[in-house]
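Trainee: curious how this folds, go ahead:
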Amino acid sequence: MNLRFMKKMNKKLLVLAFFTAFGFLRAQDTDEAVLMKSDTTSSTKKVKLDGIAAVIGDYVILDSDIEKTLIDLRSQGASTQDITKCSLLGKLMEDRLYAHQAVQDSLLVSDDQVNAQSDRQIQQLVSQVGSMEKVLKFYKKTDVESFRTELFEINKLRMLSEKMQSSIVEEIEVTPEEVRQFFGKIPEDERPVFGAELEIAQIVKQPTAPEEEKQKVIDRLMQIRQDVLENDASFNVKAILYSQDPGSKSKGGFYSMTRETPFVKEFKDVAFSLQQGEISEPFETDFGYHIIYIEKIRGQELDLRHILLIPEIPQIALDTAVKELDSIRQQILDGKYSFADAALNFSDEKETKFDGGLLRNPINFDSRFELTKMDPALYNQVRNLKDEEISRPIKEDDQRGGPPKFKIMKISNRYDEHKADFAKDYLKIQELALREKQFKAIKDWMDEHIDDTYIHVNTDNRGCDFANKWVKE
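Mentor: Have a look, this model is predicted:
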């Protein structure tokens, strides 16, 4: 697998990220679905309802599924110029093989997890277009229940597929020697070119609420808890009325979670210390103060509801944070501190302060950010900064609902567009080497399980030049 192939695979993965899965049906060994219909002469004739493109294990892929996927890609703004019916069918077959084998291997996802994901998607859609009625009209659905049913089927297949793929590659690693060999095999004229990059450092001040405001929130949560326990008030209703968590407020504070769910440690520690039906005492996280009610325990999975209240931060605390940053900035400009020393001594952001304030790319934890791939919000904060210039204080709101923070920023280094260098770009080359090894593992897995799984491809599609050997001799 050379770099040209890797580039094709990357492009393929980018396009396939838009795919949705349709056609969750029981397998039948037939080339087309037909409907028996009576005419006026009482004779019957076959009317073609929908062609069956392929069957993978217990999953059927209809011709209409391919058309739906193509329409979905276009609706999301993806270019479909180079996408063929055969390539779409091949991807839908891959998804179903993953899902089929996940069930065989007992890599299951619960209905509650699927419903929670569907609820989040519906909330996002409603917030984007304004109402549930507009969502139903856009997706040409007559009622909410039919929309939820189809969304459930789509999400379950996708989540099974993702779980299977993750299990294939989760333990794959590359050694430094494998990275060196991978890079050495790339011809000089085919080595990747990395775009212009920045290294960015910041010093953060996080305003905090005074103790009296924190106590007000704690007392309010205790009142809510007492009302539920002693007066049989509804925790669900209380969460809808009072919670300040935008992600769960409309659902009565509901979350379904396991120990692997990406919640902050303090939240998970409390949640998994409670018994079914128990309500926690108020506790603090970076987001504010919470109480948790455990609705149901299913093995290692919890259904819970929570209420988040955020102590009010007075304007004087916000103004103080800005003044402190202005003072720190001036001391750096006057030469009293280097930016790195000021970050270590004054920054409230523990993730960056011990590294000179240096930001890490969340994709690969490298210190560099490629300009064409930067988060737009981060790019807008630094795009006008010159080398060694330090920004004025910038306010940054927490999209997750937490309190705002203020920061000053600096571009520590700029790297022009350049051909890959093993020493300078080791982390990026390591990522490419790992991806190649993962692709090979997935290809080997695919070949093995295609042989072991019932697969039927409609005669009209057997001439496709599939990436995998779907058509068996």
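
Trainee: all contacts plus neighbour counts: C-alpha atoms, from now on.
Mentor: Noted.

Trainee: max-length strand in this protein?
Mentor: In the chain, with assignment by DSSP state E, the single longest strand is strand 44-56.

Trainee: sec struct for Phe267, please.
Mentor: helix (DSSP: H, G, I helix; E, B strand; the rest coil).

Trainee: relative to Glu388, how far out is it?
Mentor: For Phe267, the distance to Glu388 (CA to CA, to the nearest Å) stands at 40 Å.

Trainee: the more surrounded of the two?
Mentor: When neighbours are counted by other CA atoms under 10 Å, Phe267 and Glu388 differ, and Phe267 comes out ahead with 17 against 13.

Trainee: I'd say the more buried one and Asp286 touch.
Mentor: No - contact criterion CA atoms under 8 Å: Phe267 and Asp286 do not qualify, at 10.0 Å.

Trainee: now the strands for the chain?
Mentor: Using DSSP E, strands in the chain cover 32-38, 44-56, 59-62, 193-194, 197-205, 254-257, 283-285, 288-298, 301-309, 368-370, 394-396, 405-415, 418-419, 455-457.

Trainee: and those: which comes nearest Asn345?
Mentor: Among those, the nearest to Asn345 by CA to CA is strand 197-205 (9.7 Å).

Trainee: now do that closest one against strand 405-415, angle only.
Mentor: 160 degrees (axes from the mean of the first three to the mean of the last three CA atoms, to 10 degrees).

Trainee: so what touches strand 197-205?
Mentor: 321-322, 325, 342-343, 346-349, 352-353, 356-359, 367-371, 405-417 (CA atoms under 8 Å, 6 or more residues apart in numbering).

Trainee: to compare against the first, here's another:
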Amino acid sequence: MHNIFKKFNTLLALILIGVFSANAQDNMVDKVIAVVGNQVVLKSDVENRFLSFQAQGYTSGSVDLKTEIFEDLLIQQLMIAQAQVDSIEVTEQEVEDQLERKMDMYIQRIGSKEKLEQYFNKSIIDMKNDLRDDTRDERIKEKMQAEITKNIHITPAEIRAFHKTIPQDSLPTIPGELQIQQIVKYPKISENEKDRIRNKLREYRERVLSGDSFATLAVLYSEDPGSAQKGGELGYMPRANLVPEFANVAFNLKTDKVSKIVETEFGFHIIQLIDRKGERINVRHILLKPQIETEKRTASITKLDSIADLIREDKMDFTQAAYFFSDDEDTRNNGGLLVNPYTGTSKFERDNLPPAVAKVTNDLKLNEISSAFLDVTGGKDAYKVIKIKSETKAHKANLTDDWSIFENMLTSQKQQEILNKWIVEKQDKTYVHVDDSFKNAKFRFKGWIK
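Mentor: Alright, predicted model coming up:
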């Protein structure tokens, strides 16, 4: 579908919508500029996205950029209005899963959770809150589109015929792609260090119970950069937004009560409940992260180097080694294959690899095993050895190597034809009112102005 929101895929563009939204709305008088069924489009919706696109240097090739943005929003609201009629819904878990994938992608591009939060001066939770409504709308639209186009079937003969219609000089260039396998070791934290952290948190807890301000202590001592500056406050959120160990304690607290020490993958916490509204809670927390001792880091590197030697000496293949030795639950059962959060496949363009992995692959040959290196992912130190399992060079698309590319192109073309027809039909049957400021706009679909 001709959709302007698919034209940007860099980290900055994807997040700027949320960032500019907060800034732009402070400086404009908002108003409803369209009603589609029972859905509205606000002036701020268009302006915020326009600012994001300007920051990217994007210009529209055929129509006014604001008009193109506005029409995409009209189409989205048309689909959401129909989704309500057809009882197509998304669950909170679907929205949270999609937000989690977005955050993983942003963190991968910028390098770490901490860098992301520092760059935008917002916690991950605040960013999710900024993006939640848009993400819910996107997911509803995706489901509606899938429902509209669900009966498309493509035959091999159609794909071959479609390929013949594309001039040679118009064939897409397929970028080079890599498949990367990894074995991960998380350096152990000593019990002495864990005891040191627990003792600090016990001290802070006692100070709160004796009358000190939890918020002040969070500002002074919490190692969560996203919430410390706000007195440790996370804002209202459902259970699904929190890691299980944290949620289990937080949701059982009474107002103003302070929890005992909670250990999660991020470190150690104490939590104070501020308020609860139904299935959402607002809490403060103080996070302390244990330091990893040099000898523990060295032990992880030594272990990985010995595993790498076993593979190099053909005493074990990489897939087996990943299964038996890797600490990463997400990849150990699939041979250590990294999954690309942009595509959901195991193939990466070099620009989309995690930065530390990309740097190592620059000097790595196909099927060669790297030396152990540090990769900080999600704020957690991980030591890795990697292998380039496969590599394809950039090339002009052809049926032999890129059948799925042409299948997807033809499928997209048929989907677009069906969606265009659907939009025209629904425009005629759905209440649509567009503000007079757009009455002379050059829309792709003529039925918006009635």
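
Trainee: quick one: TM-score?
Mentor: In this superposition the chains share a TM-score of 0.71, using TM-score structural alignment, normalised by the length of structure 2; 395 aligned residues with a CA RMSD of 4.6 Å.

Trainee: coming back round to it: any chance of a markdown table for the strands of structure 1, columns distance to Leu97 of structure 1 and mean neighbour count?
Mentor: As requested, the strands of structure 1 are exported to a markdown table (distance: least, CA to CA, whole Å; neighbours: other CA atoms under 10 Å):
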| stretch | distance to Leu97 of structure 1 | mean neighbour count |
| --- | --- | --- |
| strand 32-38 | 20 | 13 |
| strand 44-56 | 6 | 17 |
| strand 59-62 | 8 | 23 |
| strand 193-194 | 35 | 14 |
| strand 197-205 | 39 | 22 |
| strand 254-257 | 27 | 20 |
| strand 283-285 | 41 | 15 |
| strand 288-298 | 28 | 19 |
| strand 301-309 | 26 | 23 |
| strand 368-370 | 35 | 22 |
| strand 394-396 | 44 | 15 |
| strand 405-415 | 43 | 20 |
| strand 418-419 | 38 | 14 |
| strand 455-457 | 9 | 22 |
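
Trainee: for Met9 of structure 1, which of those is the nearest?
Mentor: The nearest among those, by CA to CA, is strand 193-194 at 16.7 Å.

Trainee: how much does the closest one stray from structure 2?
Mentor: Its aligned residues in structure 2 lie a mean 4.5 Å from strand 193-194 of structure 1 after superposition (mean CA distance after the TM-score superposition for structure 1).

Trainee: name the helices or strands packed onto that strand?
Mentor: Secondary-structure packing of strand 193-194 of structure 1 (3 or more CA pairs under 8 Å, 6 or more residues apart in numbering; DSSP states H and E): strand 418-419.

Trainee: and the contacts of the strand it packs on?
Mentor: 191-196.

Trainee: try stretch 432-449 of structure 1
Mentor: Here stretch 432-449 of structure 1 has contacts from 1, 6, 97, 165, 168-169, 172-174, 178-179, 182-183, 468-469, using CA under 8 Å, 6+ apart.

Trainee: if we use 10 Å, what do you get?
Mentor: Residues from elsewhere that reach stretch 432-449 of structure 1 (CA atoms under 10 Å, 6 or more residues apart in numbering): 1-3, 5-7, 9-10, 94, 97-98, 101, 165, 168-176, 178-183, 426-431, 452, 467-470.

Trainee: could you flag which of those residues are buried?
Mentor: Neighbour counting by 16 or more other CA atoms under 10 Å classes 3, 6, 94, 97-98, 101, 165, 169, 179, 182-183, 426-430, 470 among these as buried.

Trainee: just those: which are in helices?
Mentor: 3, 6, 94, 97-98, 101, 165, 169, 179, 182-183, 426-430 (DSSP state H).

Trainee: what's the first-to-last distance across stretch 280-295 of structure 1?
Mentor: 12 Å.

Trainee: how close does the corresponding residue of structure 2 for Lys336 of structure 1 sit to Glu68 of structure 2?
Mentor: Under the alignment (TM-score structural alignment), Lys336 of structure 1 maps onto Lys315 of structure 2. Distance check for Lys315 of structure 2 against Glu68 of structure 2: by CA to CA, it reads 59 Å.

Trainee: Phe369 of structure 1 matches what in structure 2?
Mentor: In structure 2, Phe369 of structure 1 lands on Phe348 (TM-score structural alignment).

Trainee: my read: its match touches Thr361, true?
Mentor: No - between Phe348 of structure 2 and Thr361 there is no contact under CA atoms under 10 Å: 11.8 Å.

Trainee: between Lys315 and Glu68 of structure 2, point out the one with more neighbours.
Mentor: Shown here are Lys315 of structure 2 and Glu68; by other CA under 10 Å, Glu68 has more neighbours (22 against 11).

Trainee: still on that earlier bit, tell me which residues touch the match of Phe369 of structure 1, please.
Mentor: Taking CA under 10 Å, 6+ apart, one finds 175-180, 338-342, 354, 391 in contact with Phe348 of structure 2.

Trainee: Ser222 of structure 2: which of those residues is nearest?
Mentor: For the contacts of Phe348 of structure 2, the nearest to Ser222 of structure 2 is Pro354 (27.5 Å; CA to CA).

Trainee: need the contact list for the nearest residue to that closest one once chain neighbours are set aside.
Mentor: Closest residue in space to Pro354 of structure 2, ignoring its immediate chain neighbours: Gln108 at 5.4 Å, by CA to CA, 6 or more residues apart in numbering. By CA under 10 Å, 6+ apart, the residues touching Gln108 of structure 2 are 11, 102, 116, 340-341, 352-356, 376-378.

Trainee: now, those residues that are in helices?
Mentor: 11, 102, 116, 355-356.

Trainee: could you pull out the helices in the stretch 201-350 of structure 1 for me?
Mentor: Along the stretch 201-350 of structure 1, the stretches classed as helices by DSSP state H, counting those that start in this stretch are 211-231, 235-242, 265-271, 315-333, 339-346, 350-353.

Trainee: quick one: closest of these to Asp50 of structure 1.
Mentor: Shortest distance between Asp50 of structure 1 and the helices of the stretch 201-350 of structure 1, using CA to CA, is found for helix 235-242: 44.2 Å.

Trainee: chain center to that closest one, what's the gap?
Mentor: Between the centre of helix 235-242 of structure 1 and the centre of its chain there are 27 Å (CA atoms, centre = their mean, to the nearest Å).
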